[in-house]
Every structure is written in C-alpha cells, then in structure tokens.
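Chemist: task: produce atomic coordinates for the following.
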Amino acid sequence: MTDNRKSAIAAAIILIGFGIVAYLMPRIVLAVGDYSTVAAAAVAVVFVLGFFMIFWLRARVQKRRD
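Modeler: Purely as a prediction, here's the structure:
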C-alpha cells in the first residue's frame, strides 16, 4: 500500500514540476530565441523529451525493484 502512495506522490511532484516549467516555457523559449532560434527549438524539444524520459526511467527503476 505504501508503495502505491509513494509512486503517486512522486508522480504528482513530477507533474507539478513539469507543469510549472510548461507554464513558463513561452517566456523561456522567447528569451533563448533572442540569442538563437535553433537553441530555442532545442529547449522546447528537450522539455518534451524530458517529460517522457522521466516517466520511462521511473518505470525502469520500478520494474527492476520487482
């Protein structure tokens, strides 16, 4: 039971963190875009890939523990 609770809390923290960054993403991309449009695109791609990568890595760790 505590395993499910810990997983839910971890997922909630991850989602809240990514939600805050997603809320700020337009400002971040525009700020980086002043220097380089390619870098701004890279920031956006890294954000999207990072979202899925975090959950993929977490699933691998959880699977290894079982």
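Chemist: from here on, contacts and neighbour counts on C-alpha atoms
Modeler: OK.
Chemist: what's the helix or strand for residue 46?
Modeler: Assessed by DSSP states H and E, residue 46 sits inside helix 37-65.
Chemist: likewise for residue 21?
Modeler: helix 2-33.
Chemist: in that helix, what's buried?
Modeler: 18, 25, 29, 32 (16 or more other Cα atoms under 10 Å).
Chemist: roughly how far apart are the residue nearest to the last one when sequence neighbours are not counted and residue 54?
Modeler: In other words, residue 32. For residue 32, ignoring the flanking residues on the chain, the nearest one in space by Cα to Cα, 6 or more residues apart in numbering is residue 40 at 5.2 Å. For residue 40, the distance to residue 54 (Cα to Cα, to the nearest Å) stands at 21 Å.
Chemist: next, the second sequence, to be compared with the first:
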Amino acid sequence: MTDKKSDTRSAAIAAGVILLVATAVLYLMPNVIVWLGTFSPWLGTGFGVLVILAFFFVFWLRARYQRRGQR
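Modeler: Down below sits the predicted model:
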C-alpha cells in the first residue's frame, strides 16, 4: 500500500510542474509563431498546432500512467 499523503504530494508536484511548463510555453508561443511565420505561414501554424496537441498529450499520458498503477 502506498501512503495517501505521498500520493497527494506527488500529484500536486506533477500538476505544478505541468502548469509552470505550460505557462512558459504558452507565454512564448505567439512570438515563436510570428518568427516562424516570417519563413512560412504553414510552419507557424504547424508549430502552434503541435504545441496545443502536446499540452493535451501530457495529460493523456498522465491519465494512462495513473490507470496502470490502479490495476
């Protein structure tokens, strides 16, 4: 059995790290898209789409990891 307090602390730390990284990336994203857009509008659009998909991918991976631990 795992300690309930340890699980809660681990989840809070993971959420904090994800929030900080996502905030930094989303803060810088418009500047990067504009810079990439000077080379190609498709490149800027592709980068924006990939960043947003990566955001949801991280949560999907975390959910899979948590489900696997419950079995």
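Chemist: wait, what's in contact with the residue nearest to residue 32 of the first structure?
Modeler: 29, 30, 32, 33 (Cα atoms under 8 Å, 6 or more residues apart in numbering).
Chemist: give the equivalent position in the second structure for the second one.
Modeler: Translated: residue 30 of the first structure. Here residue 30 of the first structure is matched to residue 34 in the second structure, going by TM-score structural alignment.
Chemist: now that match: how far from residue 23 of the second structure?
Modeler: Residue 34 of the second structure sits 18 Å away from residue 23 of the second structure, going by Cα to Cα.
Chemist: next one: residue 55 of the second structure
Modeler: For residue 55 of the second structure, the distance to residue 23 of the second structure - Cα to Cα - is 10 Å.
Chemist: which positions within stretch 36-45 of the second structure qualify as buried?
Modeler: Neighbour-count burial for stretch 36-45 of the second structure, with 16+ other Cα under 10 Å as criterion, is recorded at 36, 37, 43, 44.
Chemist: and it, how far apart are its ends?
Modeler: With Cα to Cα as the measure, stretch 36-45 of the second structure spans 9 Å from end to end.
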